[in-house]
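Visitor: Next one to model:
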Amino acid sequence: MTATLSSFLADDATRSMAALQRYVNAPDPDAVFLDDMLERIEAARRRPCPPRPRTGRALRVLLLSYAGAGNTGADLRTIQTIRHLQRLFGERGERDEGLRIELFALGDLFDHPVLAATPRMPVQLPYVPDAFAAAIPDYDLVLNVEGSTYTSKFSDSLSGMLIGGVALASAAGAVGPAGAAGVPGAANGDAQVRGVAWGIDSGEMTDALARFARAAATGAHIFCRNDAAREHLASLDIASLPGADCAWSWTPVRTARVAALPANYVALCPNNPFWWPVTADVARAKALDTQRASSPLRYGPFHFHTWDDAREAAYDAYVERFAGLAERFRKQGFPPVLVAMERLDRAACEDIAARVPFDVPIMARGTATLDDVAGTVAHAARVVTTRYHAAVVAIASRVPVFGLSMDARIDRLLTEGGFPGWFARCTDPDGGERALARLCQPQPAIDALRDAYALLARREQMRLGQMGEWLAAAVGRR
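Guide: Modelled structure (predicted):
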């Protein structure tokens, strides 16, 4: 019997490796990935798992995220979700074994104790759709905790993984308590909580991703962090619920590295807005490996950032804009500190620093910890950012912030929060001047802004609490 099981698993691994090779060698790898993920979802819908008893065992939860890649926003969301789940389900009753959380992560940087202590999902098959299809039915609940989900901005394969994982959980049919408030089917006594998207956002999508998202939405519970995302999903016939970003509950610390920064500093949080999306190019990767060469555009084993002359020119103007801001803020009494919210952002910080005629500190993930980086934003006097979660951390900490946005996320945050004049596109030639004018207003205006931030933060934290109440009722506390 053991030999038969080993043979079965070996056959699965062989098929999965063949599927992986087909994906990476396809002319359009993202389209292949979406098709493969949808095929696994439809297969799971044809064979849903039987209900499992809630009592007598741990509640098993899988988190899908971008954690581990060195992205501060993604890590903050994941950490705060773990803490929220522990408060909700950590002590589920004398008849239960509590809560077990596992993490599907994309990277190996876990420089925070909560992330370091969270077990990883065992990956038994080489191709993600197969690995998910095999593993996800064993979980009671799957939460997608990555914010940038319904968008083609970064990678259709990444979005397909996040959306598809939730859909596979929904198809598996993890059963919640009958009659749970707010859960579809509760009136019939067969309420189910399956896959949940936890405070997510949307953006421009390719036709292929939009079709996939619509096909995968059945049974999923989707909480959006802004009204614009809900409207966008509604246009695709995807139902959603109001929610909030998981990072609103973050409480920063003042680390020794933050305390050593100059007084009254402005935190400048750039990235490279112009080299997305990433796409698979296995021939290019093999050529580099054969030559033992590297490329600054390479992202992982097979993927590469998008780059051309027009993108390079736009990036050069963007870097110049931030360098000008650094000099002008310094003259206004705000010494600049460059913050790399993701490891990838360090190159942009270094490019900006090279254009400034004085030394500028750089606080970057990878060489600085998550607490150092998030704390640098939270304890600044002012913030200018292209990174969404730098804006969230700043507002939650009552730090005046101006967004130089690369997509709709910061625009939605500030517009729906009541601050529509506090952002510009990162390509706007006058974006720097507008940031300086807003952030250097007289003190009474800044004080009023901080008071408004406090109200917004409380509202978002209340929404987070409501999301938790929904989940507790749906899954059952014991």
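Visitor: C-alpha only now, for contacts and for neighbours.
Guide: Noted.
Visitor: In the stretch 151-300 of the chain, mark out all the strands, start to finish.
Guide: Under the criterion DSSP state E, counting those that start in this stretch, the stretch 151-300 of the chain contains strands at 195-202, 221-224, 241-242, 266-269, 278-280, 298-299.
Visitor: Isn't residue 40 up against residue 130?
Guide: Yes - using CA atoms under 8 Å, residue 40 makes contact with residue 130 at a distance of 7.5 Å.
Visitor: re earlier: tell me which of the strands of the stretch 151-300 of the chain is the most buried.
Guide: Scoring the strands of the stretch 151-300 of the chain by mean neighbour count under mean count of other CA atoms under 10 Å gives strand 266-269 as the most buried, with a mean of 30.
Visitor: other SSEs contacting that one?
Guide: helix 309-331, strand 336-340, strand 382-385 (3 or more CA pairs under 8 Å, 6 or more residues apart in numbering; DSSP states H and E).
Visitor: one more to line up against the first:
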Amino acid sequence: MRHRPIEELLQEVAGAADPEAAIRRHILDFMEAIAESPGERWQPGTPLRLFLAGYNGSGNTGADVRVCEMVRQFKAVVGPELLQPGLLMVKEHLPRDLFAEVDLELGDLYLPVLLAQKLRAYHGVVTCEGSMFKSSHADLFTMLMAGALGLGAAAGKPAIGYGADAGKMTPALSDFVAEACRDAFVISRSGASADLLRDLGLRVESGADTAWTFDPAPPARAEELLRAAGWDGSMPVVGIAPVNPFWWPARLDPQKAREMEATGAHSDAHYGSGVFHTDTAESRALYARYLESIAGAVSAFGRSRPVFPVIVGMERLDQQACKDLAERLGGETAIFAAQDRHPRELVGLLRRCRILISSRFHALVTAMPGGVAGIGLSMDERIRNLFDESGQGGRAFRADDPELEPKILQLLESEAEWHGEAAVAAERTTAREIRRMGEMGIAFADELRRHHPDLPLPKRPRSWDSHLPPLPPLVEDLLARHA
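Guide: Take a look at the predicted model:
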């Protein structure tokens, strides 16, 4: 298996009746091969090289922020001199300053082959994608995350899923995750995800996301950007972070790829590398109704009092959704987009909002440390889990709710009644999640010691606050107030 040319493997995928099943077979074959020839192992006196596999480089603010904070936490737990991380880049849209001391590895090979090569060269793997185990986005993403964990575990190296979400999976994908990850270790970011993964027989602990500790641009920079967009300095800012919830899941489709190459067909739905978004009359109608519901509610709210709506594109992929929403809001609404703004600026803008209406999980997560009151429009279980665990479930709705517009409008018009409580809940949630993040650091250190008892980790108390990266002043103050 290890000697088969990449071209042969790709031809096998392209000609398969079920191309994703072919990829799963390739990953399992590589797991057998790497068990026989695991490659590099950590030796005392050398840096620990960890391969971080995720969704970085796509221009996704949430992915970049959360992995940036993982790296900072790992350096704090392991020691900056001992840790030498490498990061998988799926594309090259990466804020390099957030990963200044990280080796960047471009995913320019057939990914099962690339993962097998890197897992032989590194001493362990950490999978970083938040939507790690689910079919709601793309089975291919989950296959690659599970494959990375499986390859690392098969090589007898640390294989850790960090801050993972789990949701509904197809039976074939669920079986693959159970088989590939049976010897890995997963730290979930919600209790519901942990329960689902335990049901698959995985070794799991509950944890958190890691974006809570991110330090954005100062408020003055956010206000400067808002003023340049027409803000008068006093109007309440209503932020909106839209997506297209209805062009998921994306699927690998070699036939569509061939047709697109020959005639240009399907190009509007092309995600990349032979993967295509869902594109049907029903999905387009649901998307239009979702945008019209948001725009209708925000416009009606703006007619009753002065507000300044802004649209925040958290990923390059959201560009069209931002434009489509702006048109429905009158075309002059300011758009701050990932392709134009640094993650620190985008998060700074989110924290300057009075209310944030969001279908982006990380828009809500990074805004909440600033006490921003959120309204969640969910496309899967992530936002629902976040709001439910925060005691704020009444402000999370499904993106396809037929009553979405009146529900958003009712909350906007009554915001004076719930805003204060929501702001406090956001701060308390942040404090709780950062404690969980510290507990994740303890579990991470324990797993490294399990594989390498001689690893000279810094001596520190076994407490959550001793396993965090350096914290911004706002977060330090928040933890003190919500002890």
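Visitor: about what we covered before: residue 99 of structure 1: which of the helices and strands packed on strand 266-269 of structure 1 is closest?
Guide: strand 336-340 (34.0 Å; CA to CA).
Visitor: mean distance, the closest one to its aligned residues in structure 2?
Guide: Overlaying structure 2 shows strand 336-340 of structure 1 at a mean distance of 1.0 Å from the equivalent residues (mean CA distance after the TM-score superposition for structure 1).
Visitor: The residue nearest the centre of structure 1: what's it in contact with?
Guide: Among the residues of structure 1, residue 146 comes closest to the average C-alpha position under CA atoms, centre = their mean, at 3.1 Å. Counting by CA atoms under 8 Å, 6 or more residues apart in numbering, residue 146 of structure 1 touches 64, 65, 66, 74, 77, 78, 162, 198, 200.
Visitor: That one corresponds to which position in structure 2?
Guide: Alignment note: residue 146 of structure 1 maps to residue 129 in structure 2; criterion TM-score structural alignment.
Visitor: With residue 59 of structure 1 instead?
Guide: Taking TM-score structural alignment for the superposition, residue 59 of structure 1 sits opposite residue 48 in structure 2.
Visitor: related to what we said a few turns ago, mean neighbour count and distance to residue 224 of structure 1 added to the helices and strands packed on strand 266-269 of structure 1, as CSV?
Guide: Shown next, in CSV, are those (neighbours: other CA atoms under 10 Å; distance: least, CA to CA, whole Å):
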stretch, mean neighbour count, distance to residue 224 of structure 1
helix 309-331, 18, 30
strand 336-340, 28, 26
strand 382-385, 27, 22
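Visitor: I'd like these as a markdown table, with distance to residue 220 of structure 1 appended.
Guide: Formatted as a markdown table, these follow (distance: least, CA to CA, whole Å):
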| stretch | distance to residue 220 of structure 1 |
| --- | --- |
| helix 309-331 | 37 |
| strand 336-340 | 34 |
| strand 382-385 | 33 |
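Visitor: for these, which one sits closest to residue 288 of structure 1?
Guide: helix 309-331 (21.6 Å).
Visitor: Which neighbouring elements make contact with that closest one?
Guide: strand 266-269, strand 336-340, helix 346-353, helix 431-439.
Visitor: List of residues touching that helix?
Guide: With CA under 8 Å, 6+ apart, helix 309-331 of structure 1 has contacts from 266, 268, 270, 272-275, 335-336, 348, 351-353, 355-356, 426-427, 429, 431-432, 436.
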